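> Requesting a structural model of the entry that follows:
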Amino acid sequence: MTATDDLLARRNRALGAGAPLFYEHPLHIVRGEGVYLFDSNGRRYVDMYNNVPCVGHANPRVVEAMARQQGTLNVHSRYLHESVVTFCERLAALHGPQIESVILTCSGTEANEVAMRMARFATGKRGIICTDATYHGNSEMVGALSRLGRAPSPNPWVRAIPFPETYRPIAPGLTGEALCEAYLAELAKAIADLQESGEGVAAMILCSILANEGLPDIPDGFMPRAAAMVREAGGLVIADEVQAGYGRTGQWWGYEVTGFTPDIVVTGKPMGNGLPLAATAASRALVETFRAKTRYFNTFASSPLQAAVGMAVLDEIEQRDLLPNVARVGAALKDALAQRKGVSATIGDVRGHGLFVGVEMIGADKAPDTVLAKRVINTLKDKGFLTSNAGAFANVVKIRPPLPFSDADMAEFLVAWDETIAELAA
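Next comes the predicted model:
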C-alpha cells in the first residue's frame, strides 16, 4: 500500500466513505503558490480549475492581511468595526446604483438562501424559477434547485426551465430570434404555472454565465428579456456570481457580459481567496426588509478577519490590473482551443468568457461523451494540469485557472492538451 493509499483509507474512516475526490487516482496536494499546486512528492501541477484562490495560492498580500488581522482582533459581528463597513461599501460600489447594502455570510449556499428568502419577503410570493441543469448550493432550500432535468420538481414552489443554448437548441433548426423566443416561451409557461398554482413568482435565480450548465452560448437577448418578464410578473432577479464574478469573465461581473441588471447579487468562493467569505448584495430596502423579518446573523460573518482578507483580494485584483489579463489571456486560450475543433472530431464546441472556458467532448451525432471527458481530465492531470468535467451531461472539460494565469502557463497547457487528444485518439 502506498502512502497515498494509506491516507485515502484513513480519510474514508475519518470522514466517511463517499466524501468526493477528484480523479481516478486522487492527488495528495500539500502546497500552493500562484497558479501552481505541489503534491507530497514535490511534483508541480498547473491549477486550471480552482476559482477559490482567484488571486493565486498563498497570495502574499492576502496571507499578510489574514495574519495581521488575526493577530490584532477577530470577533463576531455585534461590534462596530470600520473595516467591515468599508469592505461592504467597496463591494456594493462595484455594482450599479441598485446595489447599496450587503449581508456577509460564509458560503455561496448560505448567500443564495439569504437571497431567495429576501426575494420572498419582498414580494410576498414563494415561487422560484431556475434552469433545469443548475447548481446553487447544498442546503435543503437551495439544493431543491439542483440539476432537476425535465421532470417536474417535487417542490411545488420550484419551476425549472430548459437552459438557453445554441449548441443543442430546444427544437431542431431554431436559431437567432426564433430560438430566443422559444426559450422565453418556456419561461412564460413557468411564470404562468407558478401564478396559477398560487405560489406566485418571488424570483428567478441564474448563474450569469450558466457555468454549471456547461457555459452555453446564450441566444442573443435572452437574459435581459427574461429579467424583464420576471419583473413584470412581480418577481426579482438574482444573479449568482459565485463562479461568474470577481473578474472571472474579464469584467467584474458575469451579468455585465450577458447583458442584464440583477436586483440581488450573490458572491462567494473567490471573495476570500480561501477564507470562507460570501455575500448577498441588494438595495438597502431589500436588505432592511430581510433584516426586519429575520433575526439573521452568522457567528463568523461580518468579522474583521473577513473584511481584512476581502479587501486584500480586491486590492490585488485592482492594483495588479488582473481584469485585462483575464480578458486577454482568456480570449487567446479560447481561440486556440476553438482552432482545434477541426483537428479532432471529438471536440464538439469551445465556449466561455475570460478565464473560464469549456470544451464539449462528443461522439457520433454530437452525442455527449462523458467517458471521454473524464479520460481527458485524468490524462491532463497525469501531465501536470488540473481540470475537471461539468455541464448538463458532465462532458464539458472545465478550465478555470486563477486570475494571474499567464501566456506561458497557457502555452504549456496547450502542448499537454494536444498530446492528450492525440493519445486518446490512438
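> going forward, measure contacts and count neighbours with C-alpha atoms only.
Noted.
> most centrally placed residue in this protein?
residue 243 (2.0 Å; C-alpha atoms, centre = their mean).
> Residue 344 versus residue 426, what's the distance?
When distance is defined by C-alpha to C-alpha, to the nearest Å, residue 426 is 12 Å away from residue 344.
> Would you do the same for the sequence below? I want to compare the two.
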Amino acid sequence: MNVIDVSSHNAFVPGEVELEDDKLRLIEERNRLLGPAYRLMYQKPLHFVRGEGVWLYDPDGRAYLDTYNNVVSLGHCQPDVVEAIQQQVATLCTNTRYIHETILELAESMLATVPGSDLSHMMLTGSGSEANDLAYRIAQVRTGGTGVIITEMAYHGITDAVSKFSATLGQGVPLGAHVRCVRAPAGYRYGPNTAERFQADVEAAIADLQRHGIKPCMLIVDTLFTSDGILPEEAGFLKGAAEAIRKAGGLFVADEVQPGFGRTGDTMWGFQRHGVDPDIVTVGKPMGNGQPIAGLLTRHDVVEQFGKSSRYFNTFAGNAVSCAAAAAVLKVIKRDAIMDNARDTGAYLLSKVEALRDKHENLGNVRGAGLFVGADIVTDRETGGYDPKRATQVVNAMRENGVLISIAGMYHNILKIRPPLVFTRENVDLFVDVLDQALESSNG
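Next up, the predicted model:
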C-alpha cells in the first residue's frame, strides 16, 4: 500500500488516499501516457475488468452496482447488441459513401419513434458532441444567426464550437460572446410558474442578443436538464420557450443524449413529455449501448439549404457495425418493454429515495422521471443550504460499499442517480440500503 495525492486527476478532489501498489502503478502509467487532462472518479479510483448487466467487476471479482451509467443504457455487454456487433464486424464495415441496408433500417426505426412529427431525416455522427456541433452548423445556415441560448449549467459537448455553449465545463472553457445563459427551470428552487418564468428568461436572452447585434440561432436544452440537477418539472413547460425562439427566427434543439431512448419511462424522448416538436433532436451515448454512434433527427426544410451548400460525411458515423448495434438497441427497447420497466421501476426508485427523507434531514428535494433521479444534499432542510462536501462523502461512501453514483448541479450537491434501464426492484432495494447507510455515515 502507498499514499498518493490524487487531487489533480480526480473528479471529486479528495486529497491523499492509500492505494494498492498495482492500482498506484496504473495511475502513474495513466499520468505518464495520457497526460494531465484526464480525470478519475471517486476518492479511491476503481479498476474494472468486466461488466455484465447492471454490474461491474474489479480484478478481484468484487461486483459494483452501476447506478450511474447511461452509455450502456441496456446494461453492460447486452447479448443482442454484442451479437449484432460481432456478426456485422465479421461481415462488412463501411461508411456512408457506400450503399448498405443497415443504415436505412436504422433510419426507419429511429424516425418511427417520433410519430406525428415532421422529423424526416436522420444524420449520424460519432458522438453526442459531434451531433450538437452538426446541429449548430445546420441551425446557422437555416437561420443566418449565431446566437445560442442555454441553461446556466448546460453540457452539450467538447468540440470547439459546442464547448462555447457548455457552461458546466468551467472557467477554463469560456462561453462564447454569442451565448446567453438562462436560469435552470427548477421550480422547487425558484417557485411556481416554471413555464412562464422560463419563457420570460428565454425572451430576455433573445432581446439581449439582439441588443448586441447578434441574431438568435437556437435554443438548445437537455430536456431533463441533467447537468442543472435533473429537473423534470411539470410536463409541457417547454412549449412557450420553444415558441419564443422560433418567433425570433431561431430553432429549438432538443438534446436527448441523456434523457432519450426511453429513460423517462412514459415517452421515448424527453421532449415528447412536453408536447413540443423540436426543429432538431440530437442523440448520443445510449444509441449503440457502448458502440460509438450518435446523430440527429430533423425536418427537410431545416436541413435543405445546408445540404445544398455543404457536403457532410463522417468516416466513422454510419459505419455498418455501429448501425447494427444501434438497430439492435431499438429492437431490444421494443421487445423487452424497456420503457415500461423504466416507468415502473423508476417510480419505485423515486418513492424509496423520497422515503429516506423521513430519516435524514440532510436529504433535501428529491425528484425524477423514470430511471433518472436527482436528490439534493443540504445543510438543513429549513434553509436548503447546499452541502457539496457531504454529497461527496455520500458518493464515496457508496462506492466503498459497492454502489456507483455521481454528482450534478451548479453547487455539486445533487446526487445523480441514473442506472441502466434494465434495473430491477431488487437492484433498487440494494441501492437504497447503501444510500441509507451512506447518509447515516455522513453525519459522523
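> neighbour-wise, which of residue 426 and residue 344 of structure 1 wins?
The neighbour comparison of residue 426 of structure 1 against residue 344 (other C-alpha atoms under 10 Å) goes to residue 344, with 13 against 5.
> Residue in structure 2 paired with the more buried one?
Under the alignment (TM-score structural alignment), residue 344 of structure 1 pairs with residue 360 of structure 2.
> Nearest residue to its match in space, please, no chain neighbours.
residue 439 (7.0 Å; C-alpha to C-alpha, 6 or more residues apart in numbering).
> okay, and the helix or strand containing that neighbour goes to which residues in structure 1?
Here residue 439 of structure 2, judged by DSSP states H and E, is contained in helix 425-441. Alignment of helix 425-441 of structure 2 against structure 1: residues 407-423, by TM-score structural alignment.
> Stretch 333-341 of structure 2 now?
Counting by TM-score structural alignment, stretch 333-341 of structure 2 corresponds to 317-325 in structure 1.
> what's the span of stretch 39-46 of structure 2, first residue to last?
With C-alpha to C-alpha, one end of stretch 39-46 of structure 2 sits 12 Å from the other.
> got the buried residues for that stretch?
For stretch 39-46 of structure 2, burial by neighbour count (16 or more other C-alpha atoms under 10 Å) applies to 39-45.
> again with stretch 218-233 of structure 2
By 16+ other C-alpha under 10 Å, the buried positions in stretch 218-233 of structure 2 come out as 218-233.
> Of the residues you listed, which belong to strands?
Counted as lying in strands by DSSP state E, out of the buried residues of stretch 218-233 of structure 2, are 218-222.
> just curious, which of those residues is nearest to residue 18 of structure 2?
residue 222 (38.1 Å; C-alpha to C-alpha).
> contacting residues for that closest one?
154, 156, 254-259 (C-alpha atoms under 8 Å, 6 or more residues apart in numbering).
> What subset of those residues is buried?
154, 156, 254-259.
> What range does stretch 121-140 of structure 2 cover in structure 1?
The aligned range for stretch 121-140 of structure 2 is 101-120, by TM-score structural alignment.
> still on that earlier bit, for the match of stretch 333-341 of structure 2, the distance to its chain's centre please.
Remark: stretch 317-325 of structure 1 is offset 20 Å from the chain centroid, using C-alpha atoms, centre = their mean, to the nearest Å.
> again with stretch 229-238 of structure 1
On C-alpha atoms, centre = their mean, the centre of stretch 229-238 of structure 1 falls 22 Å from the chain's centre.
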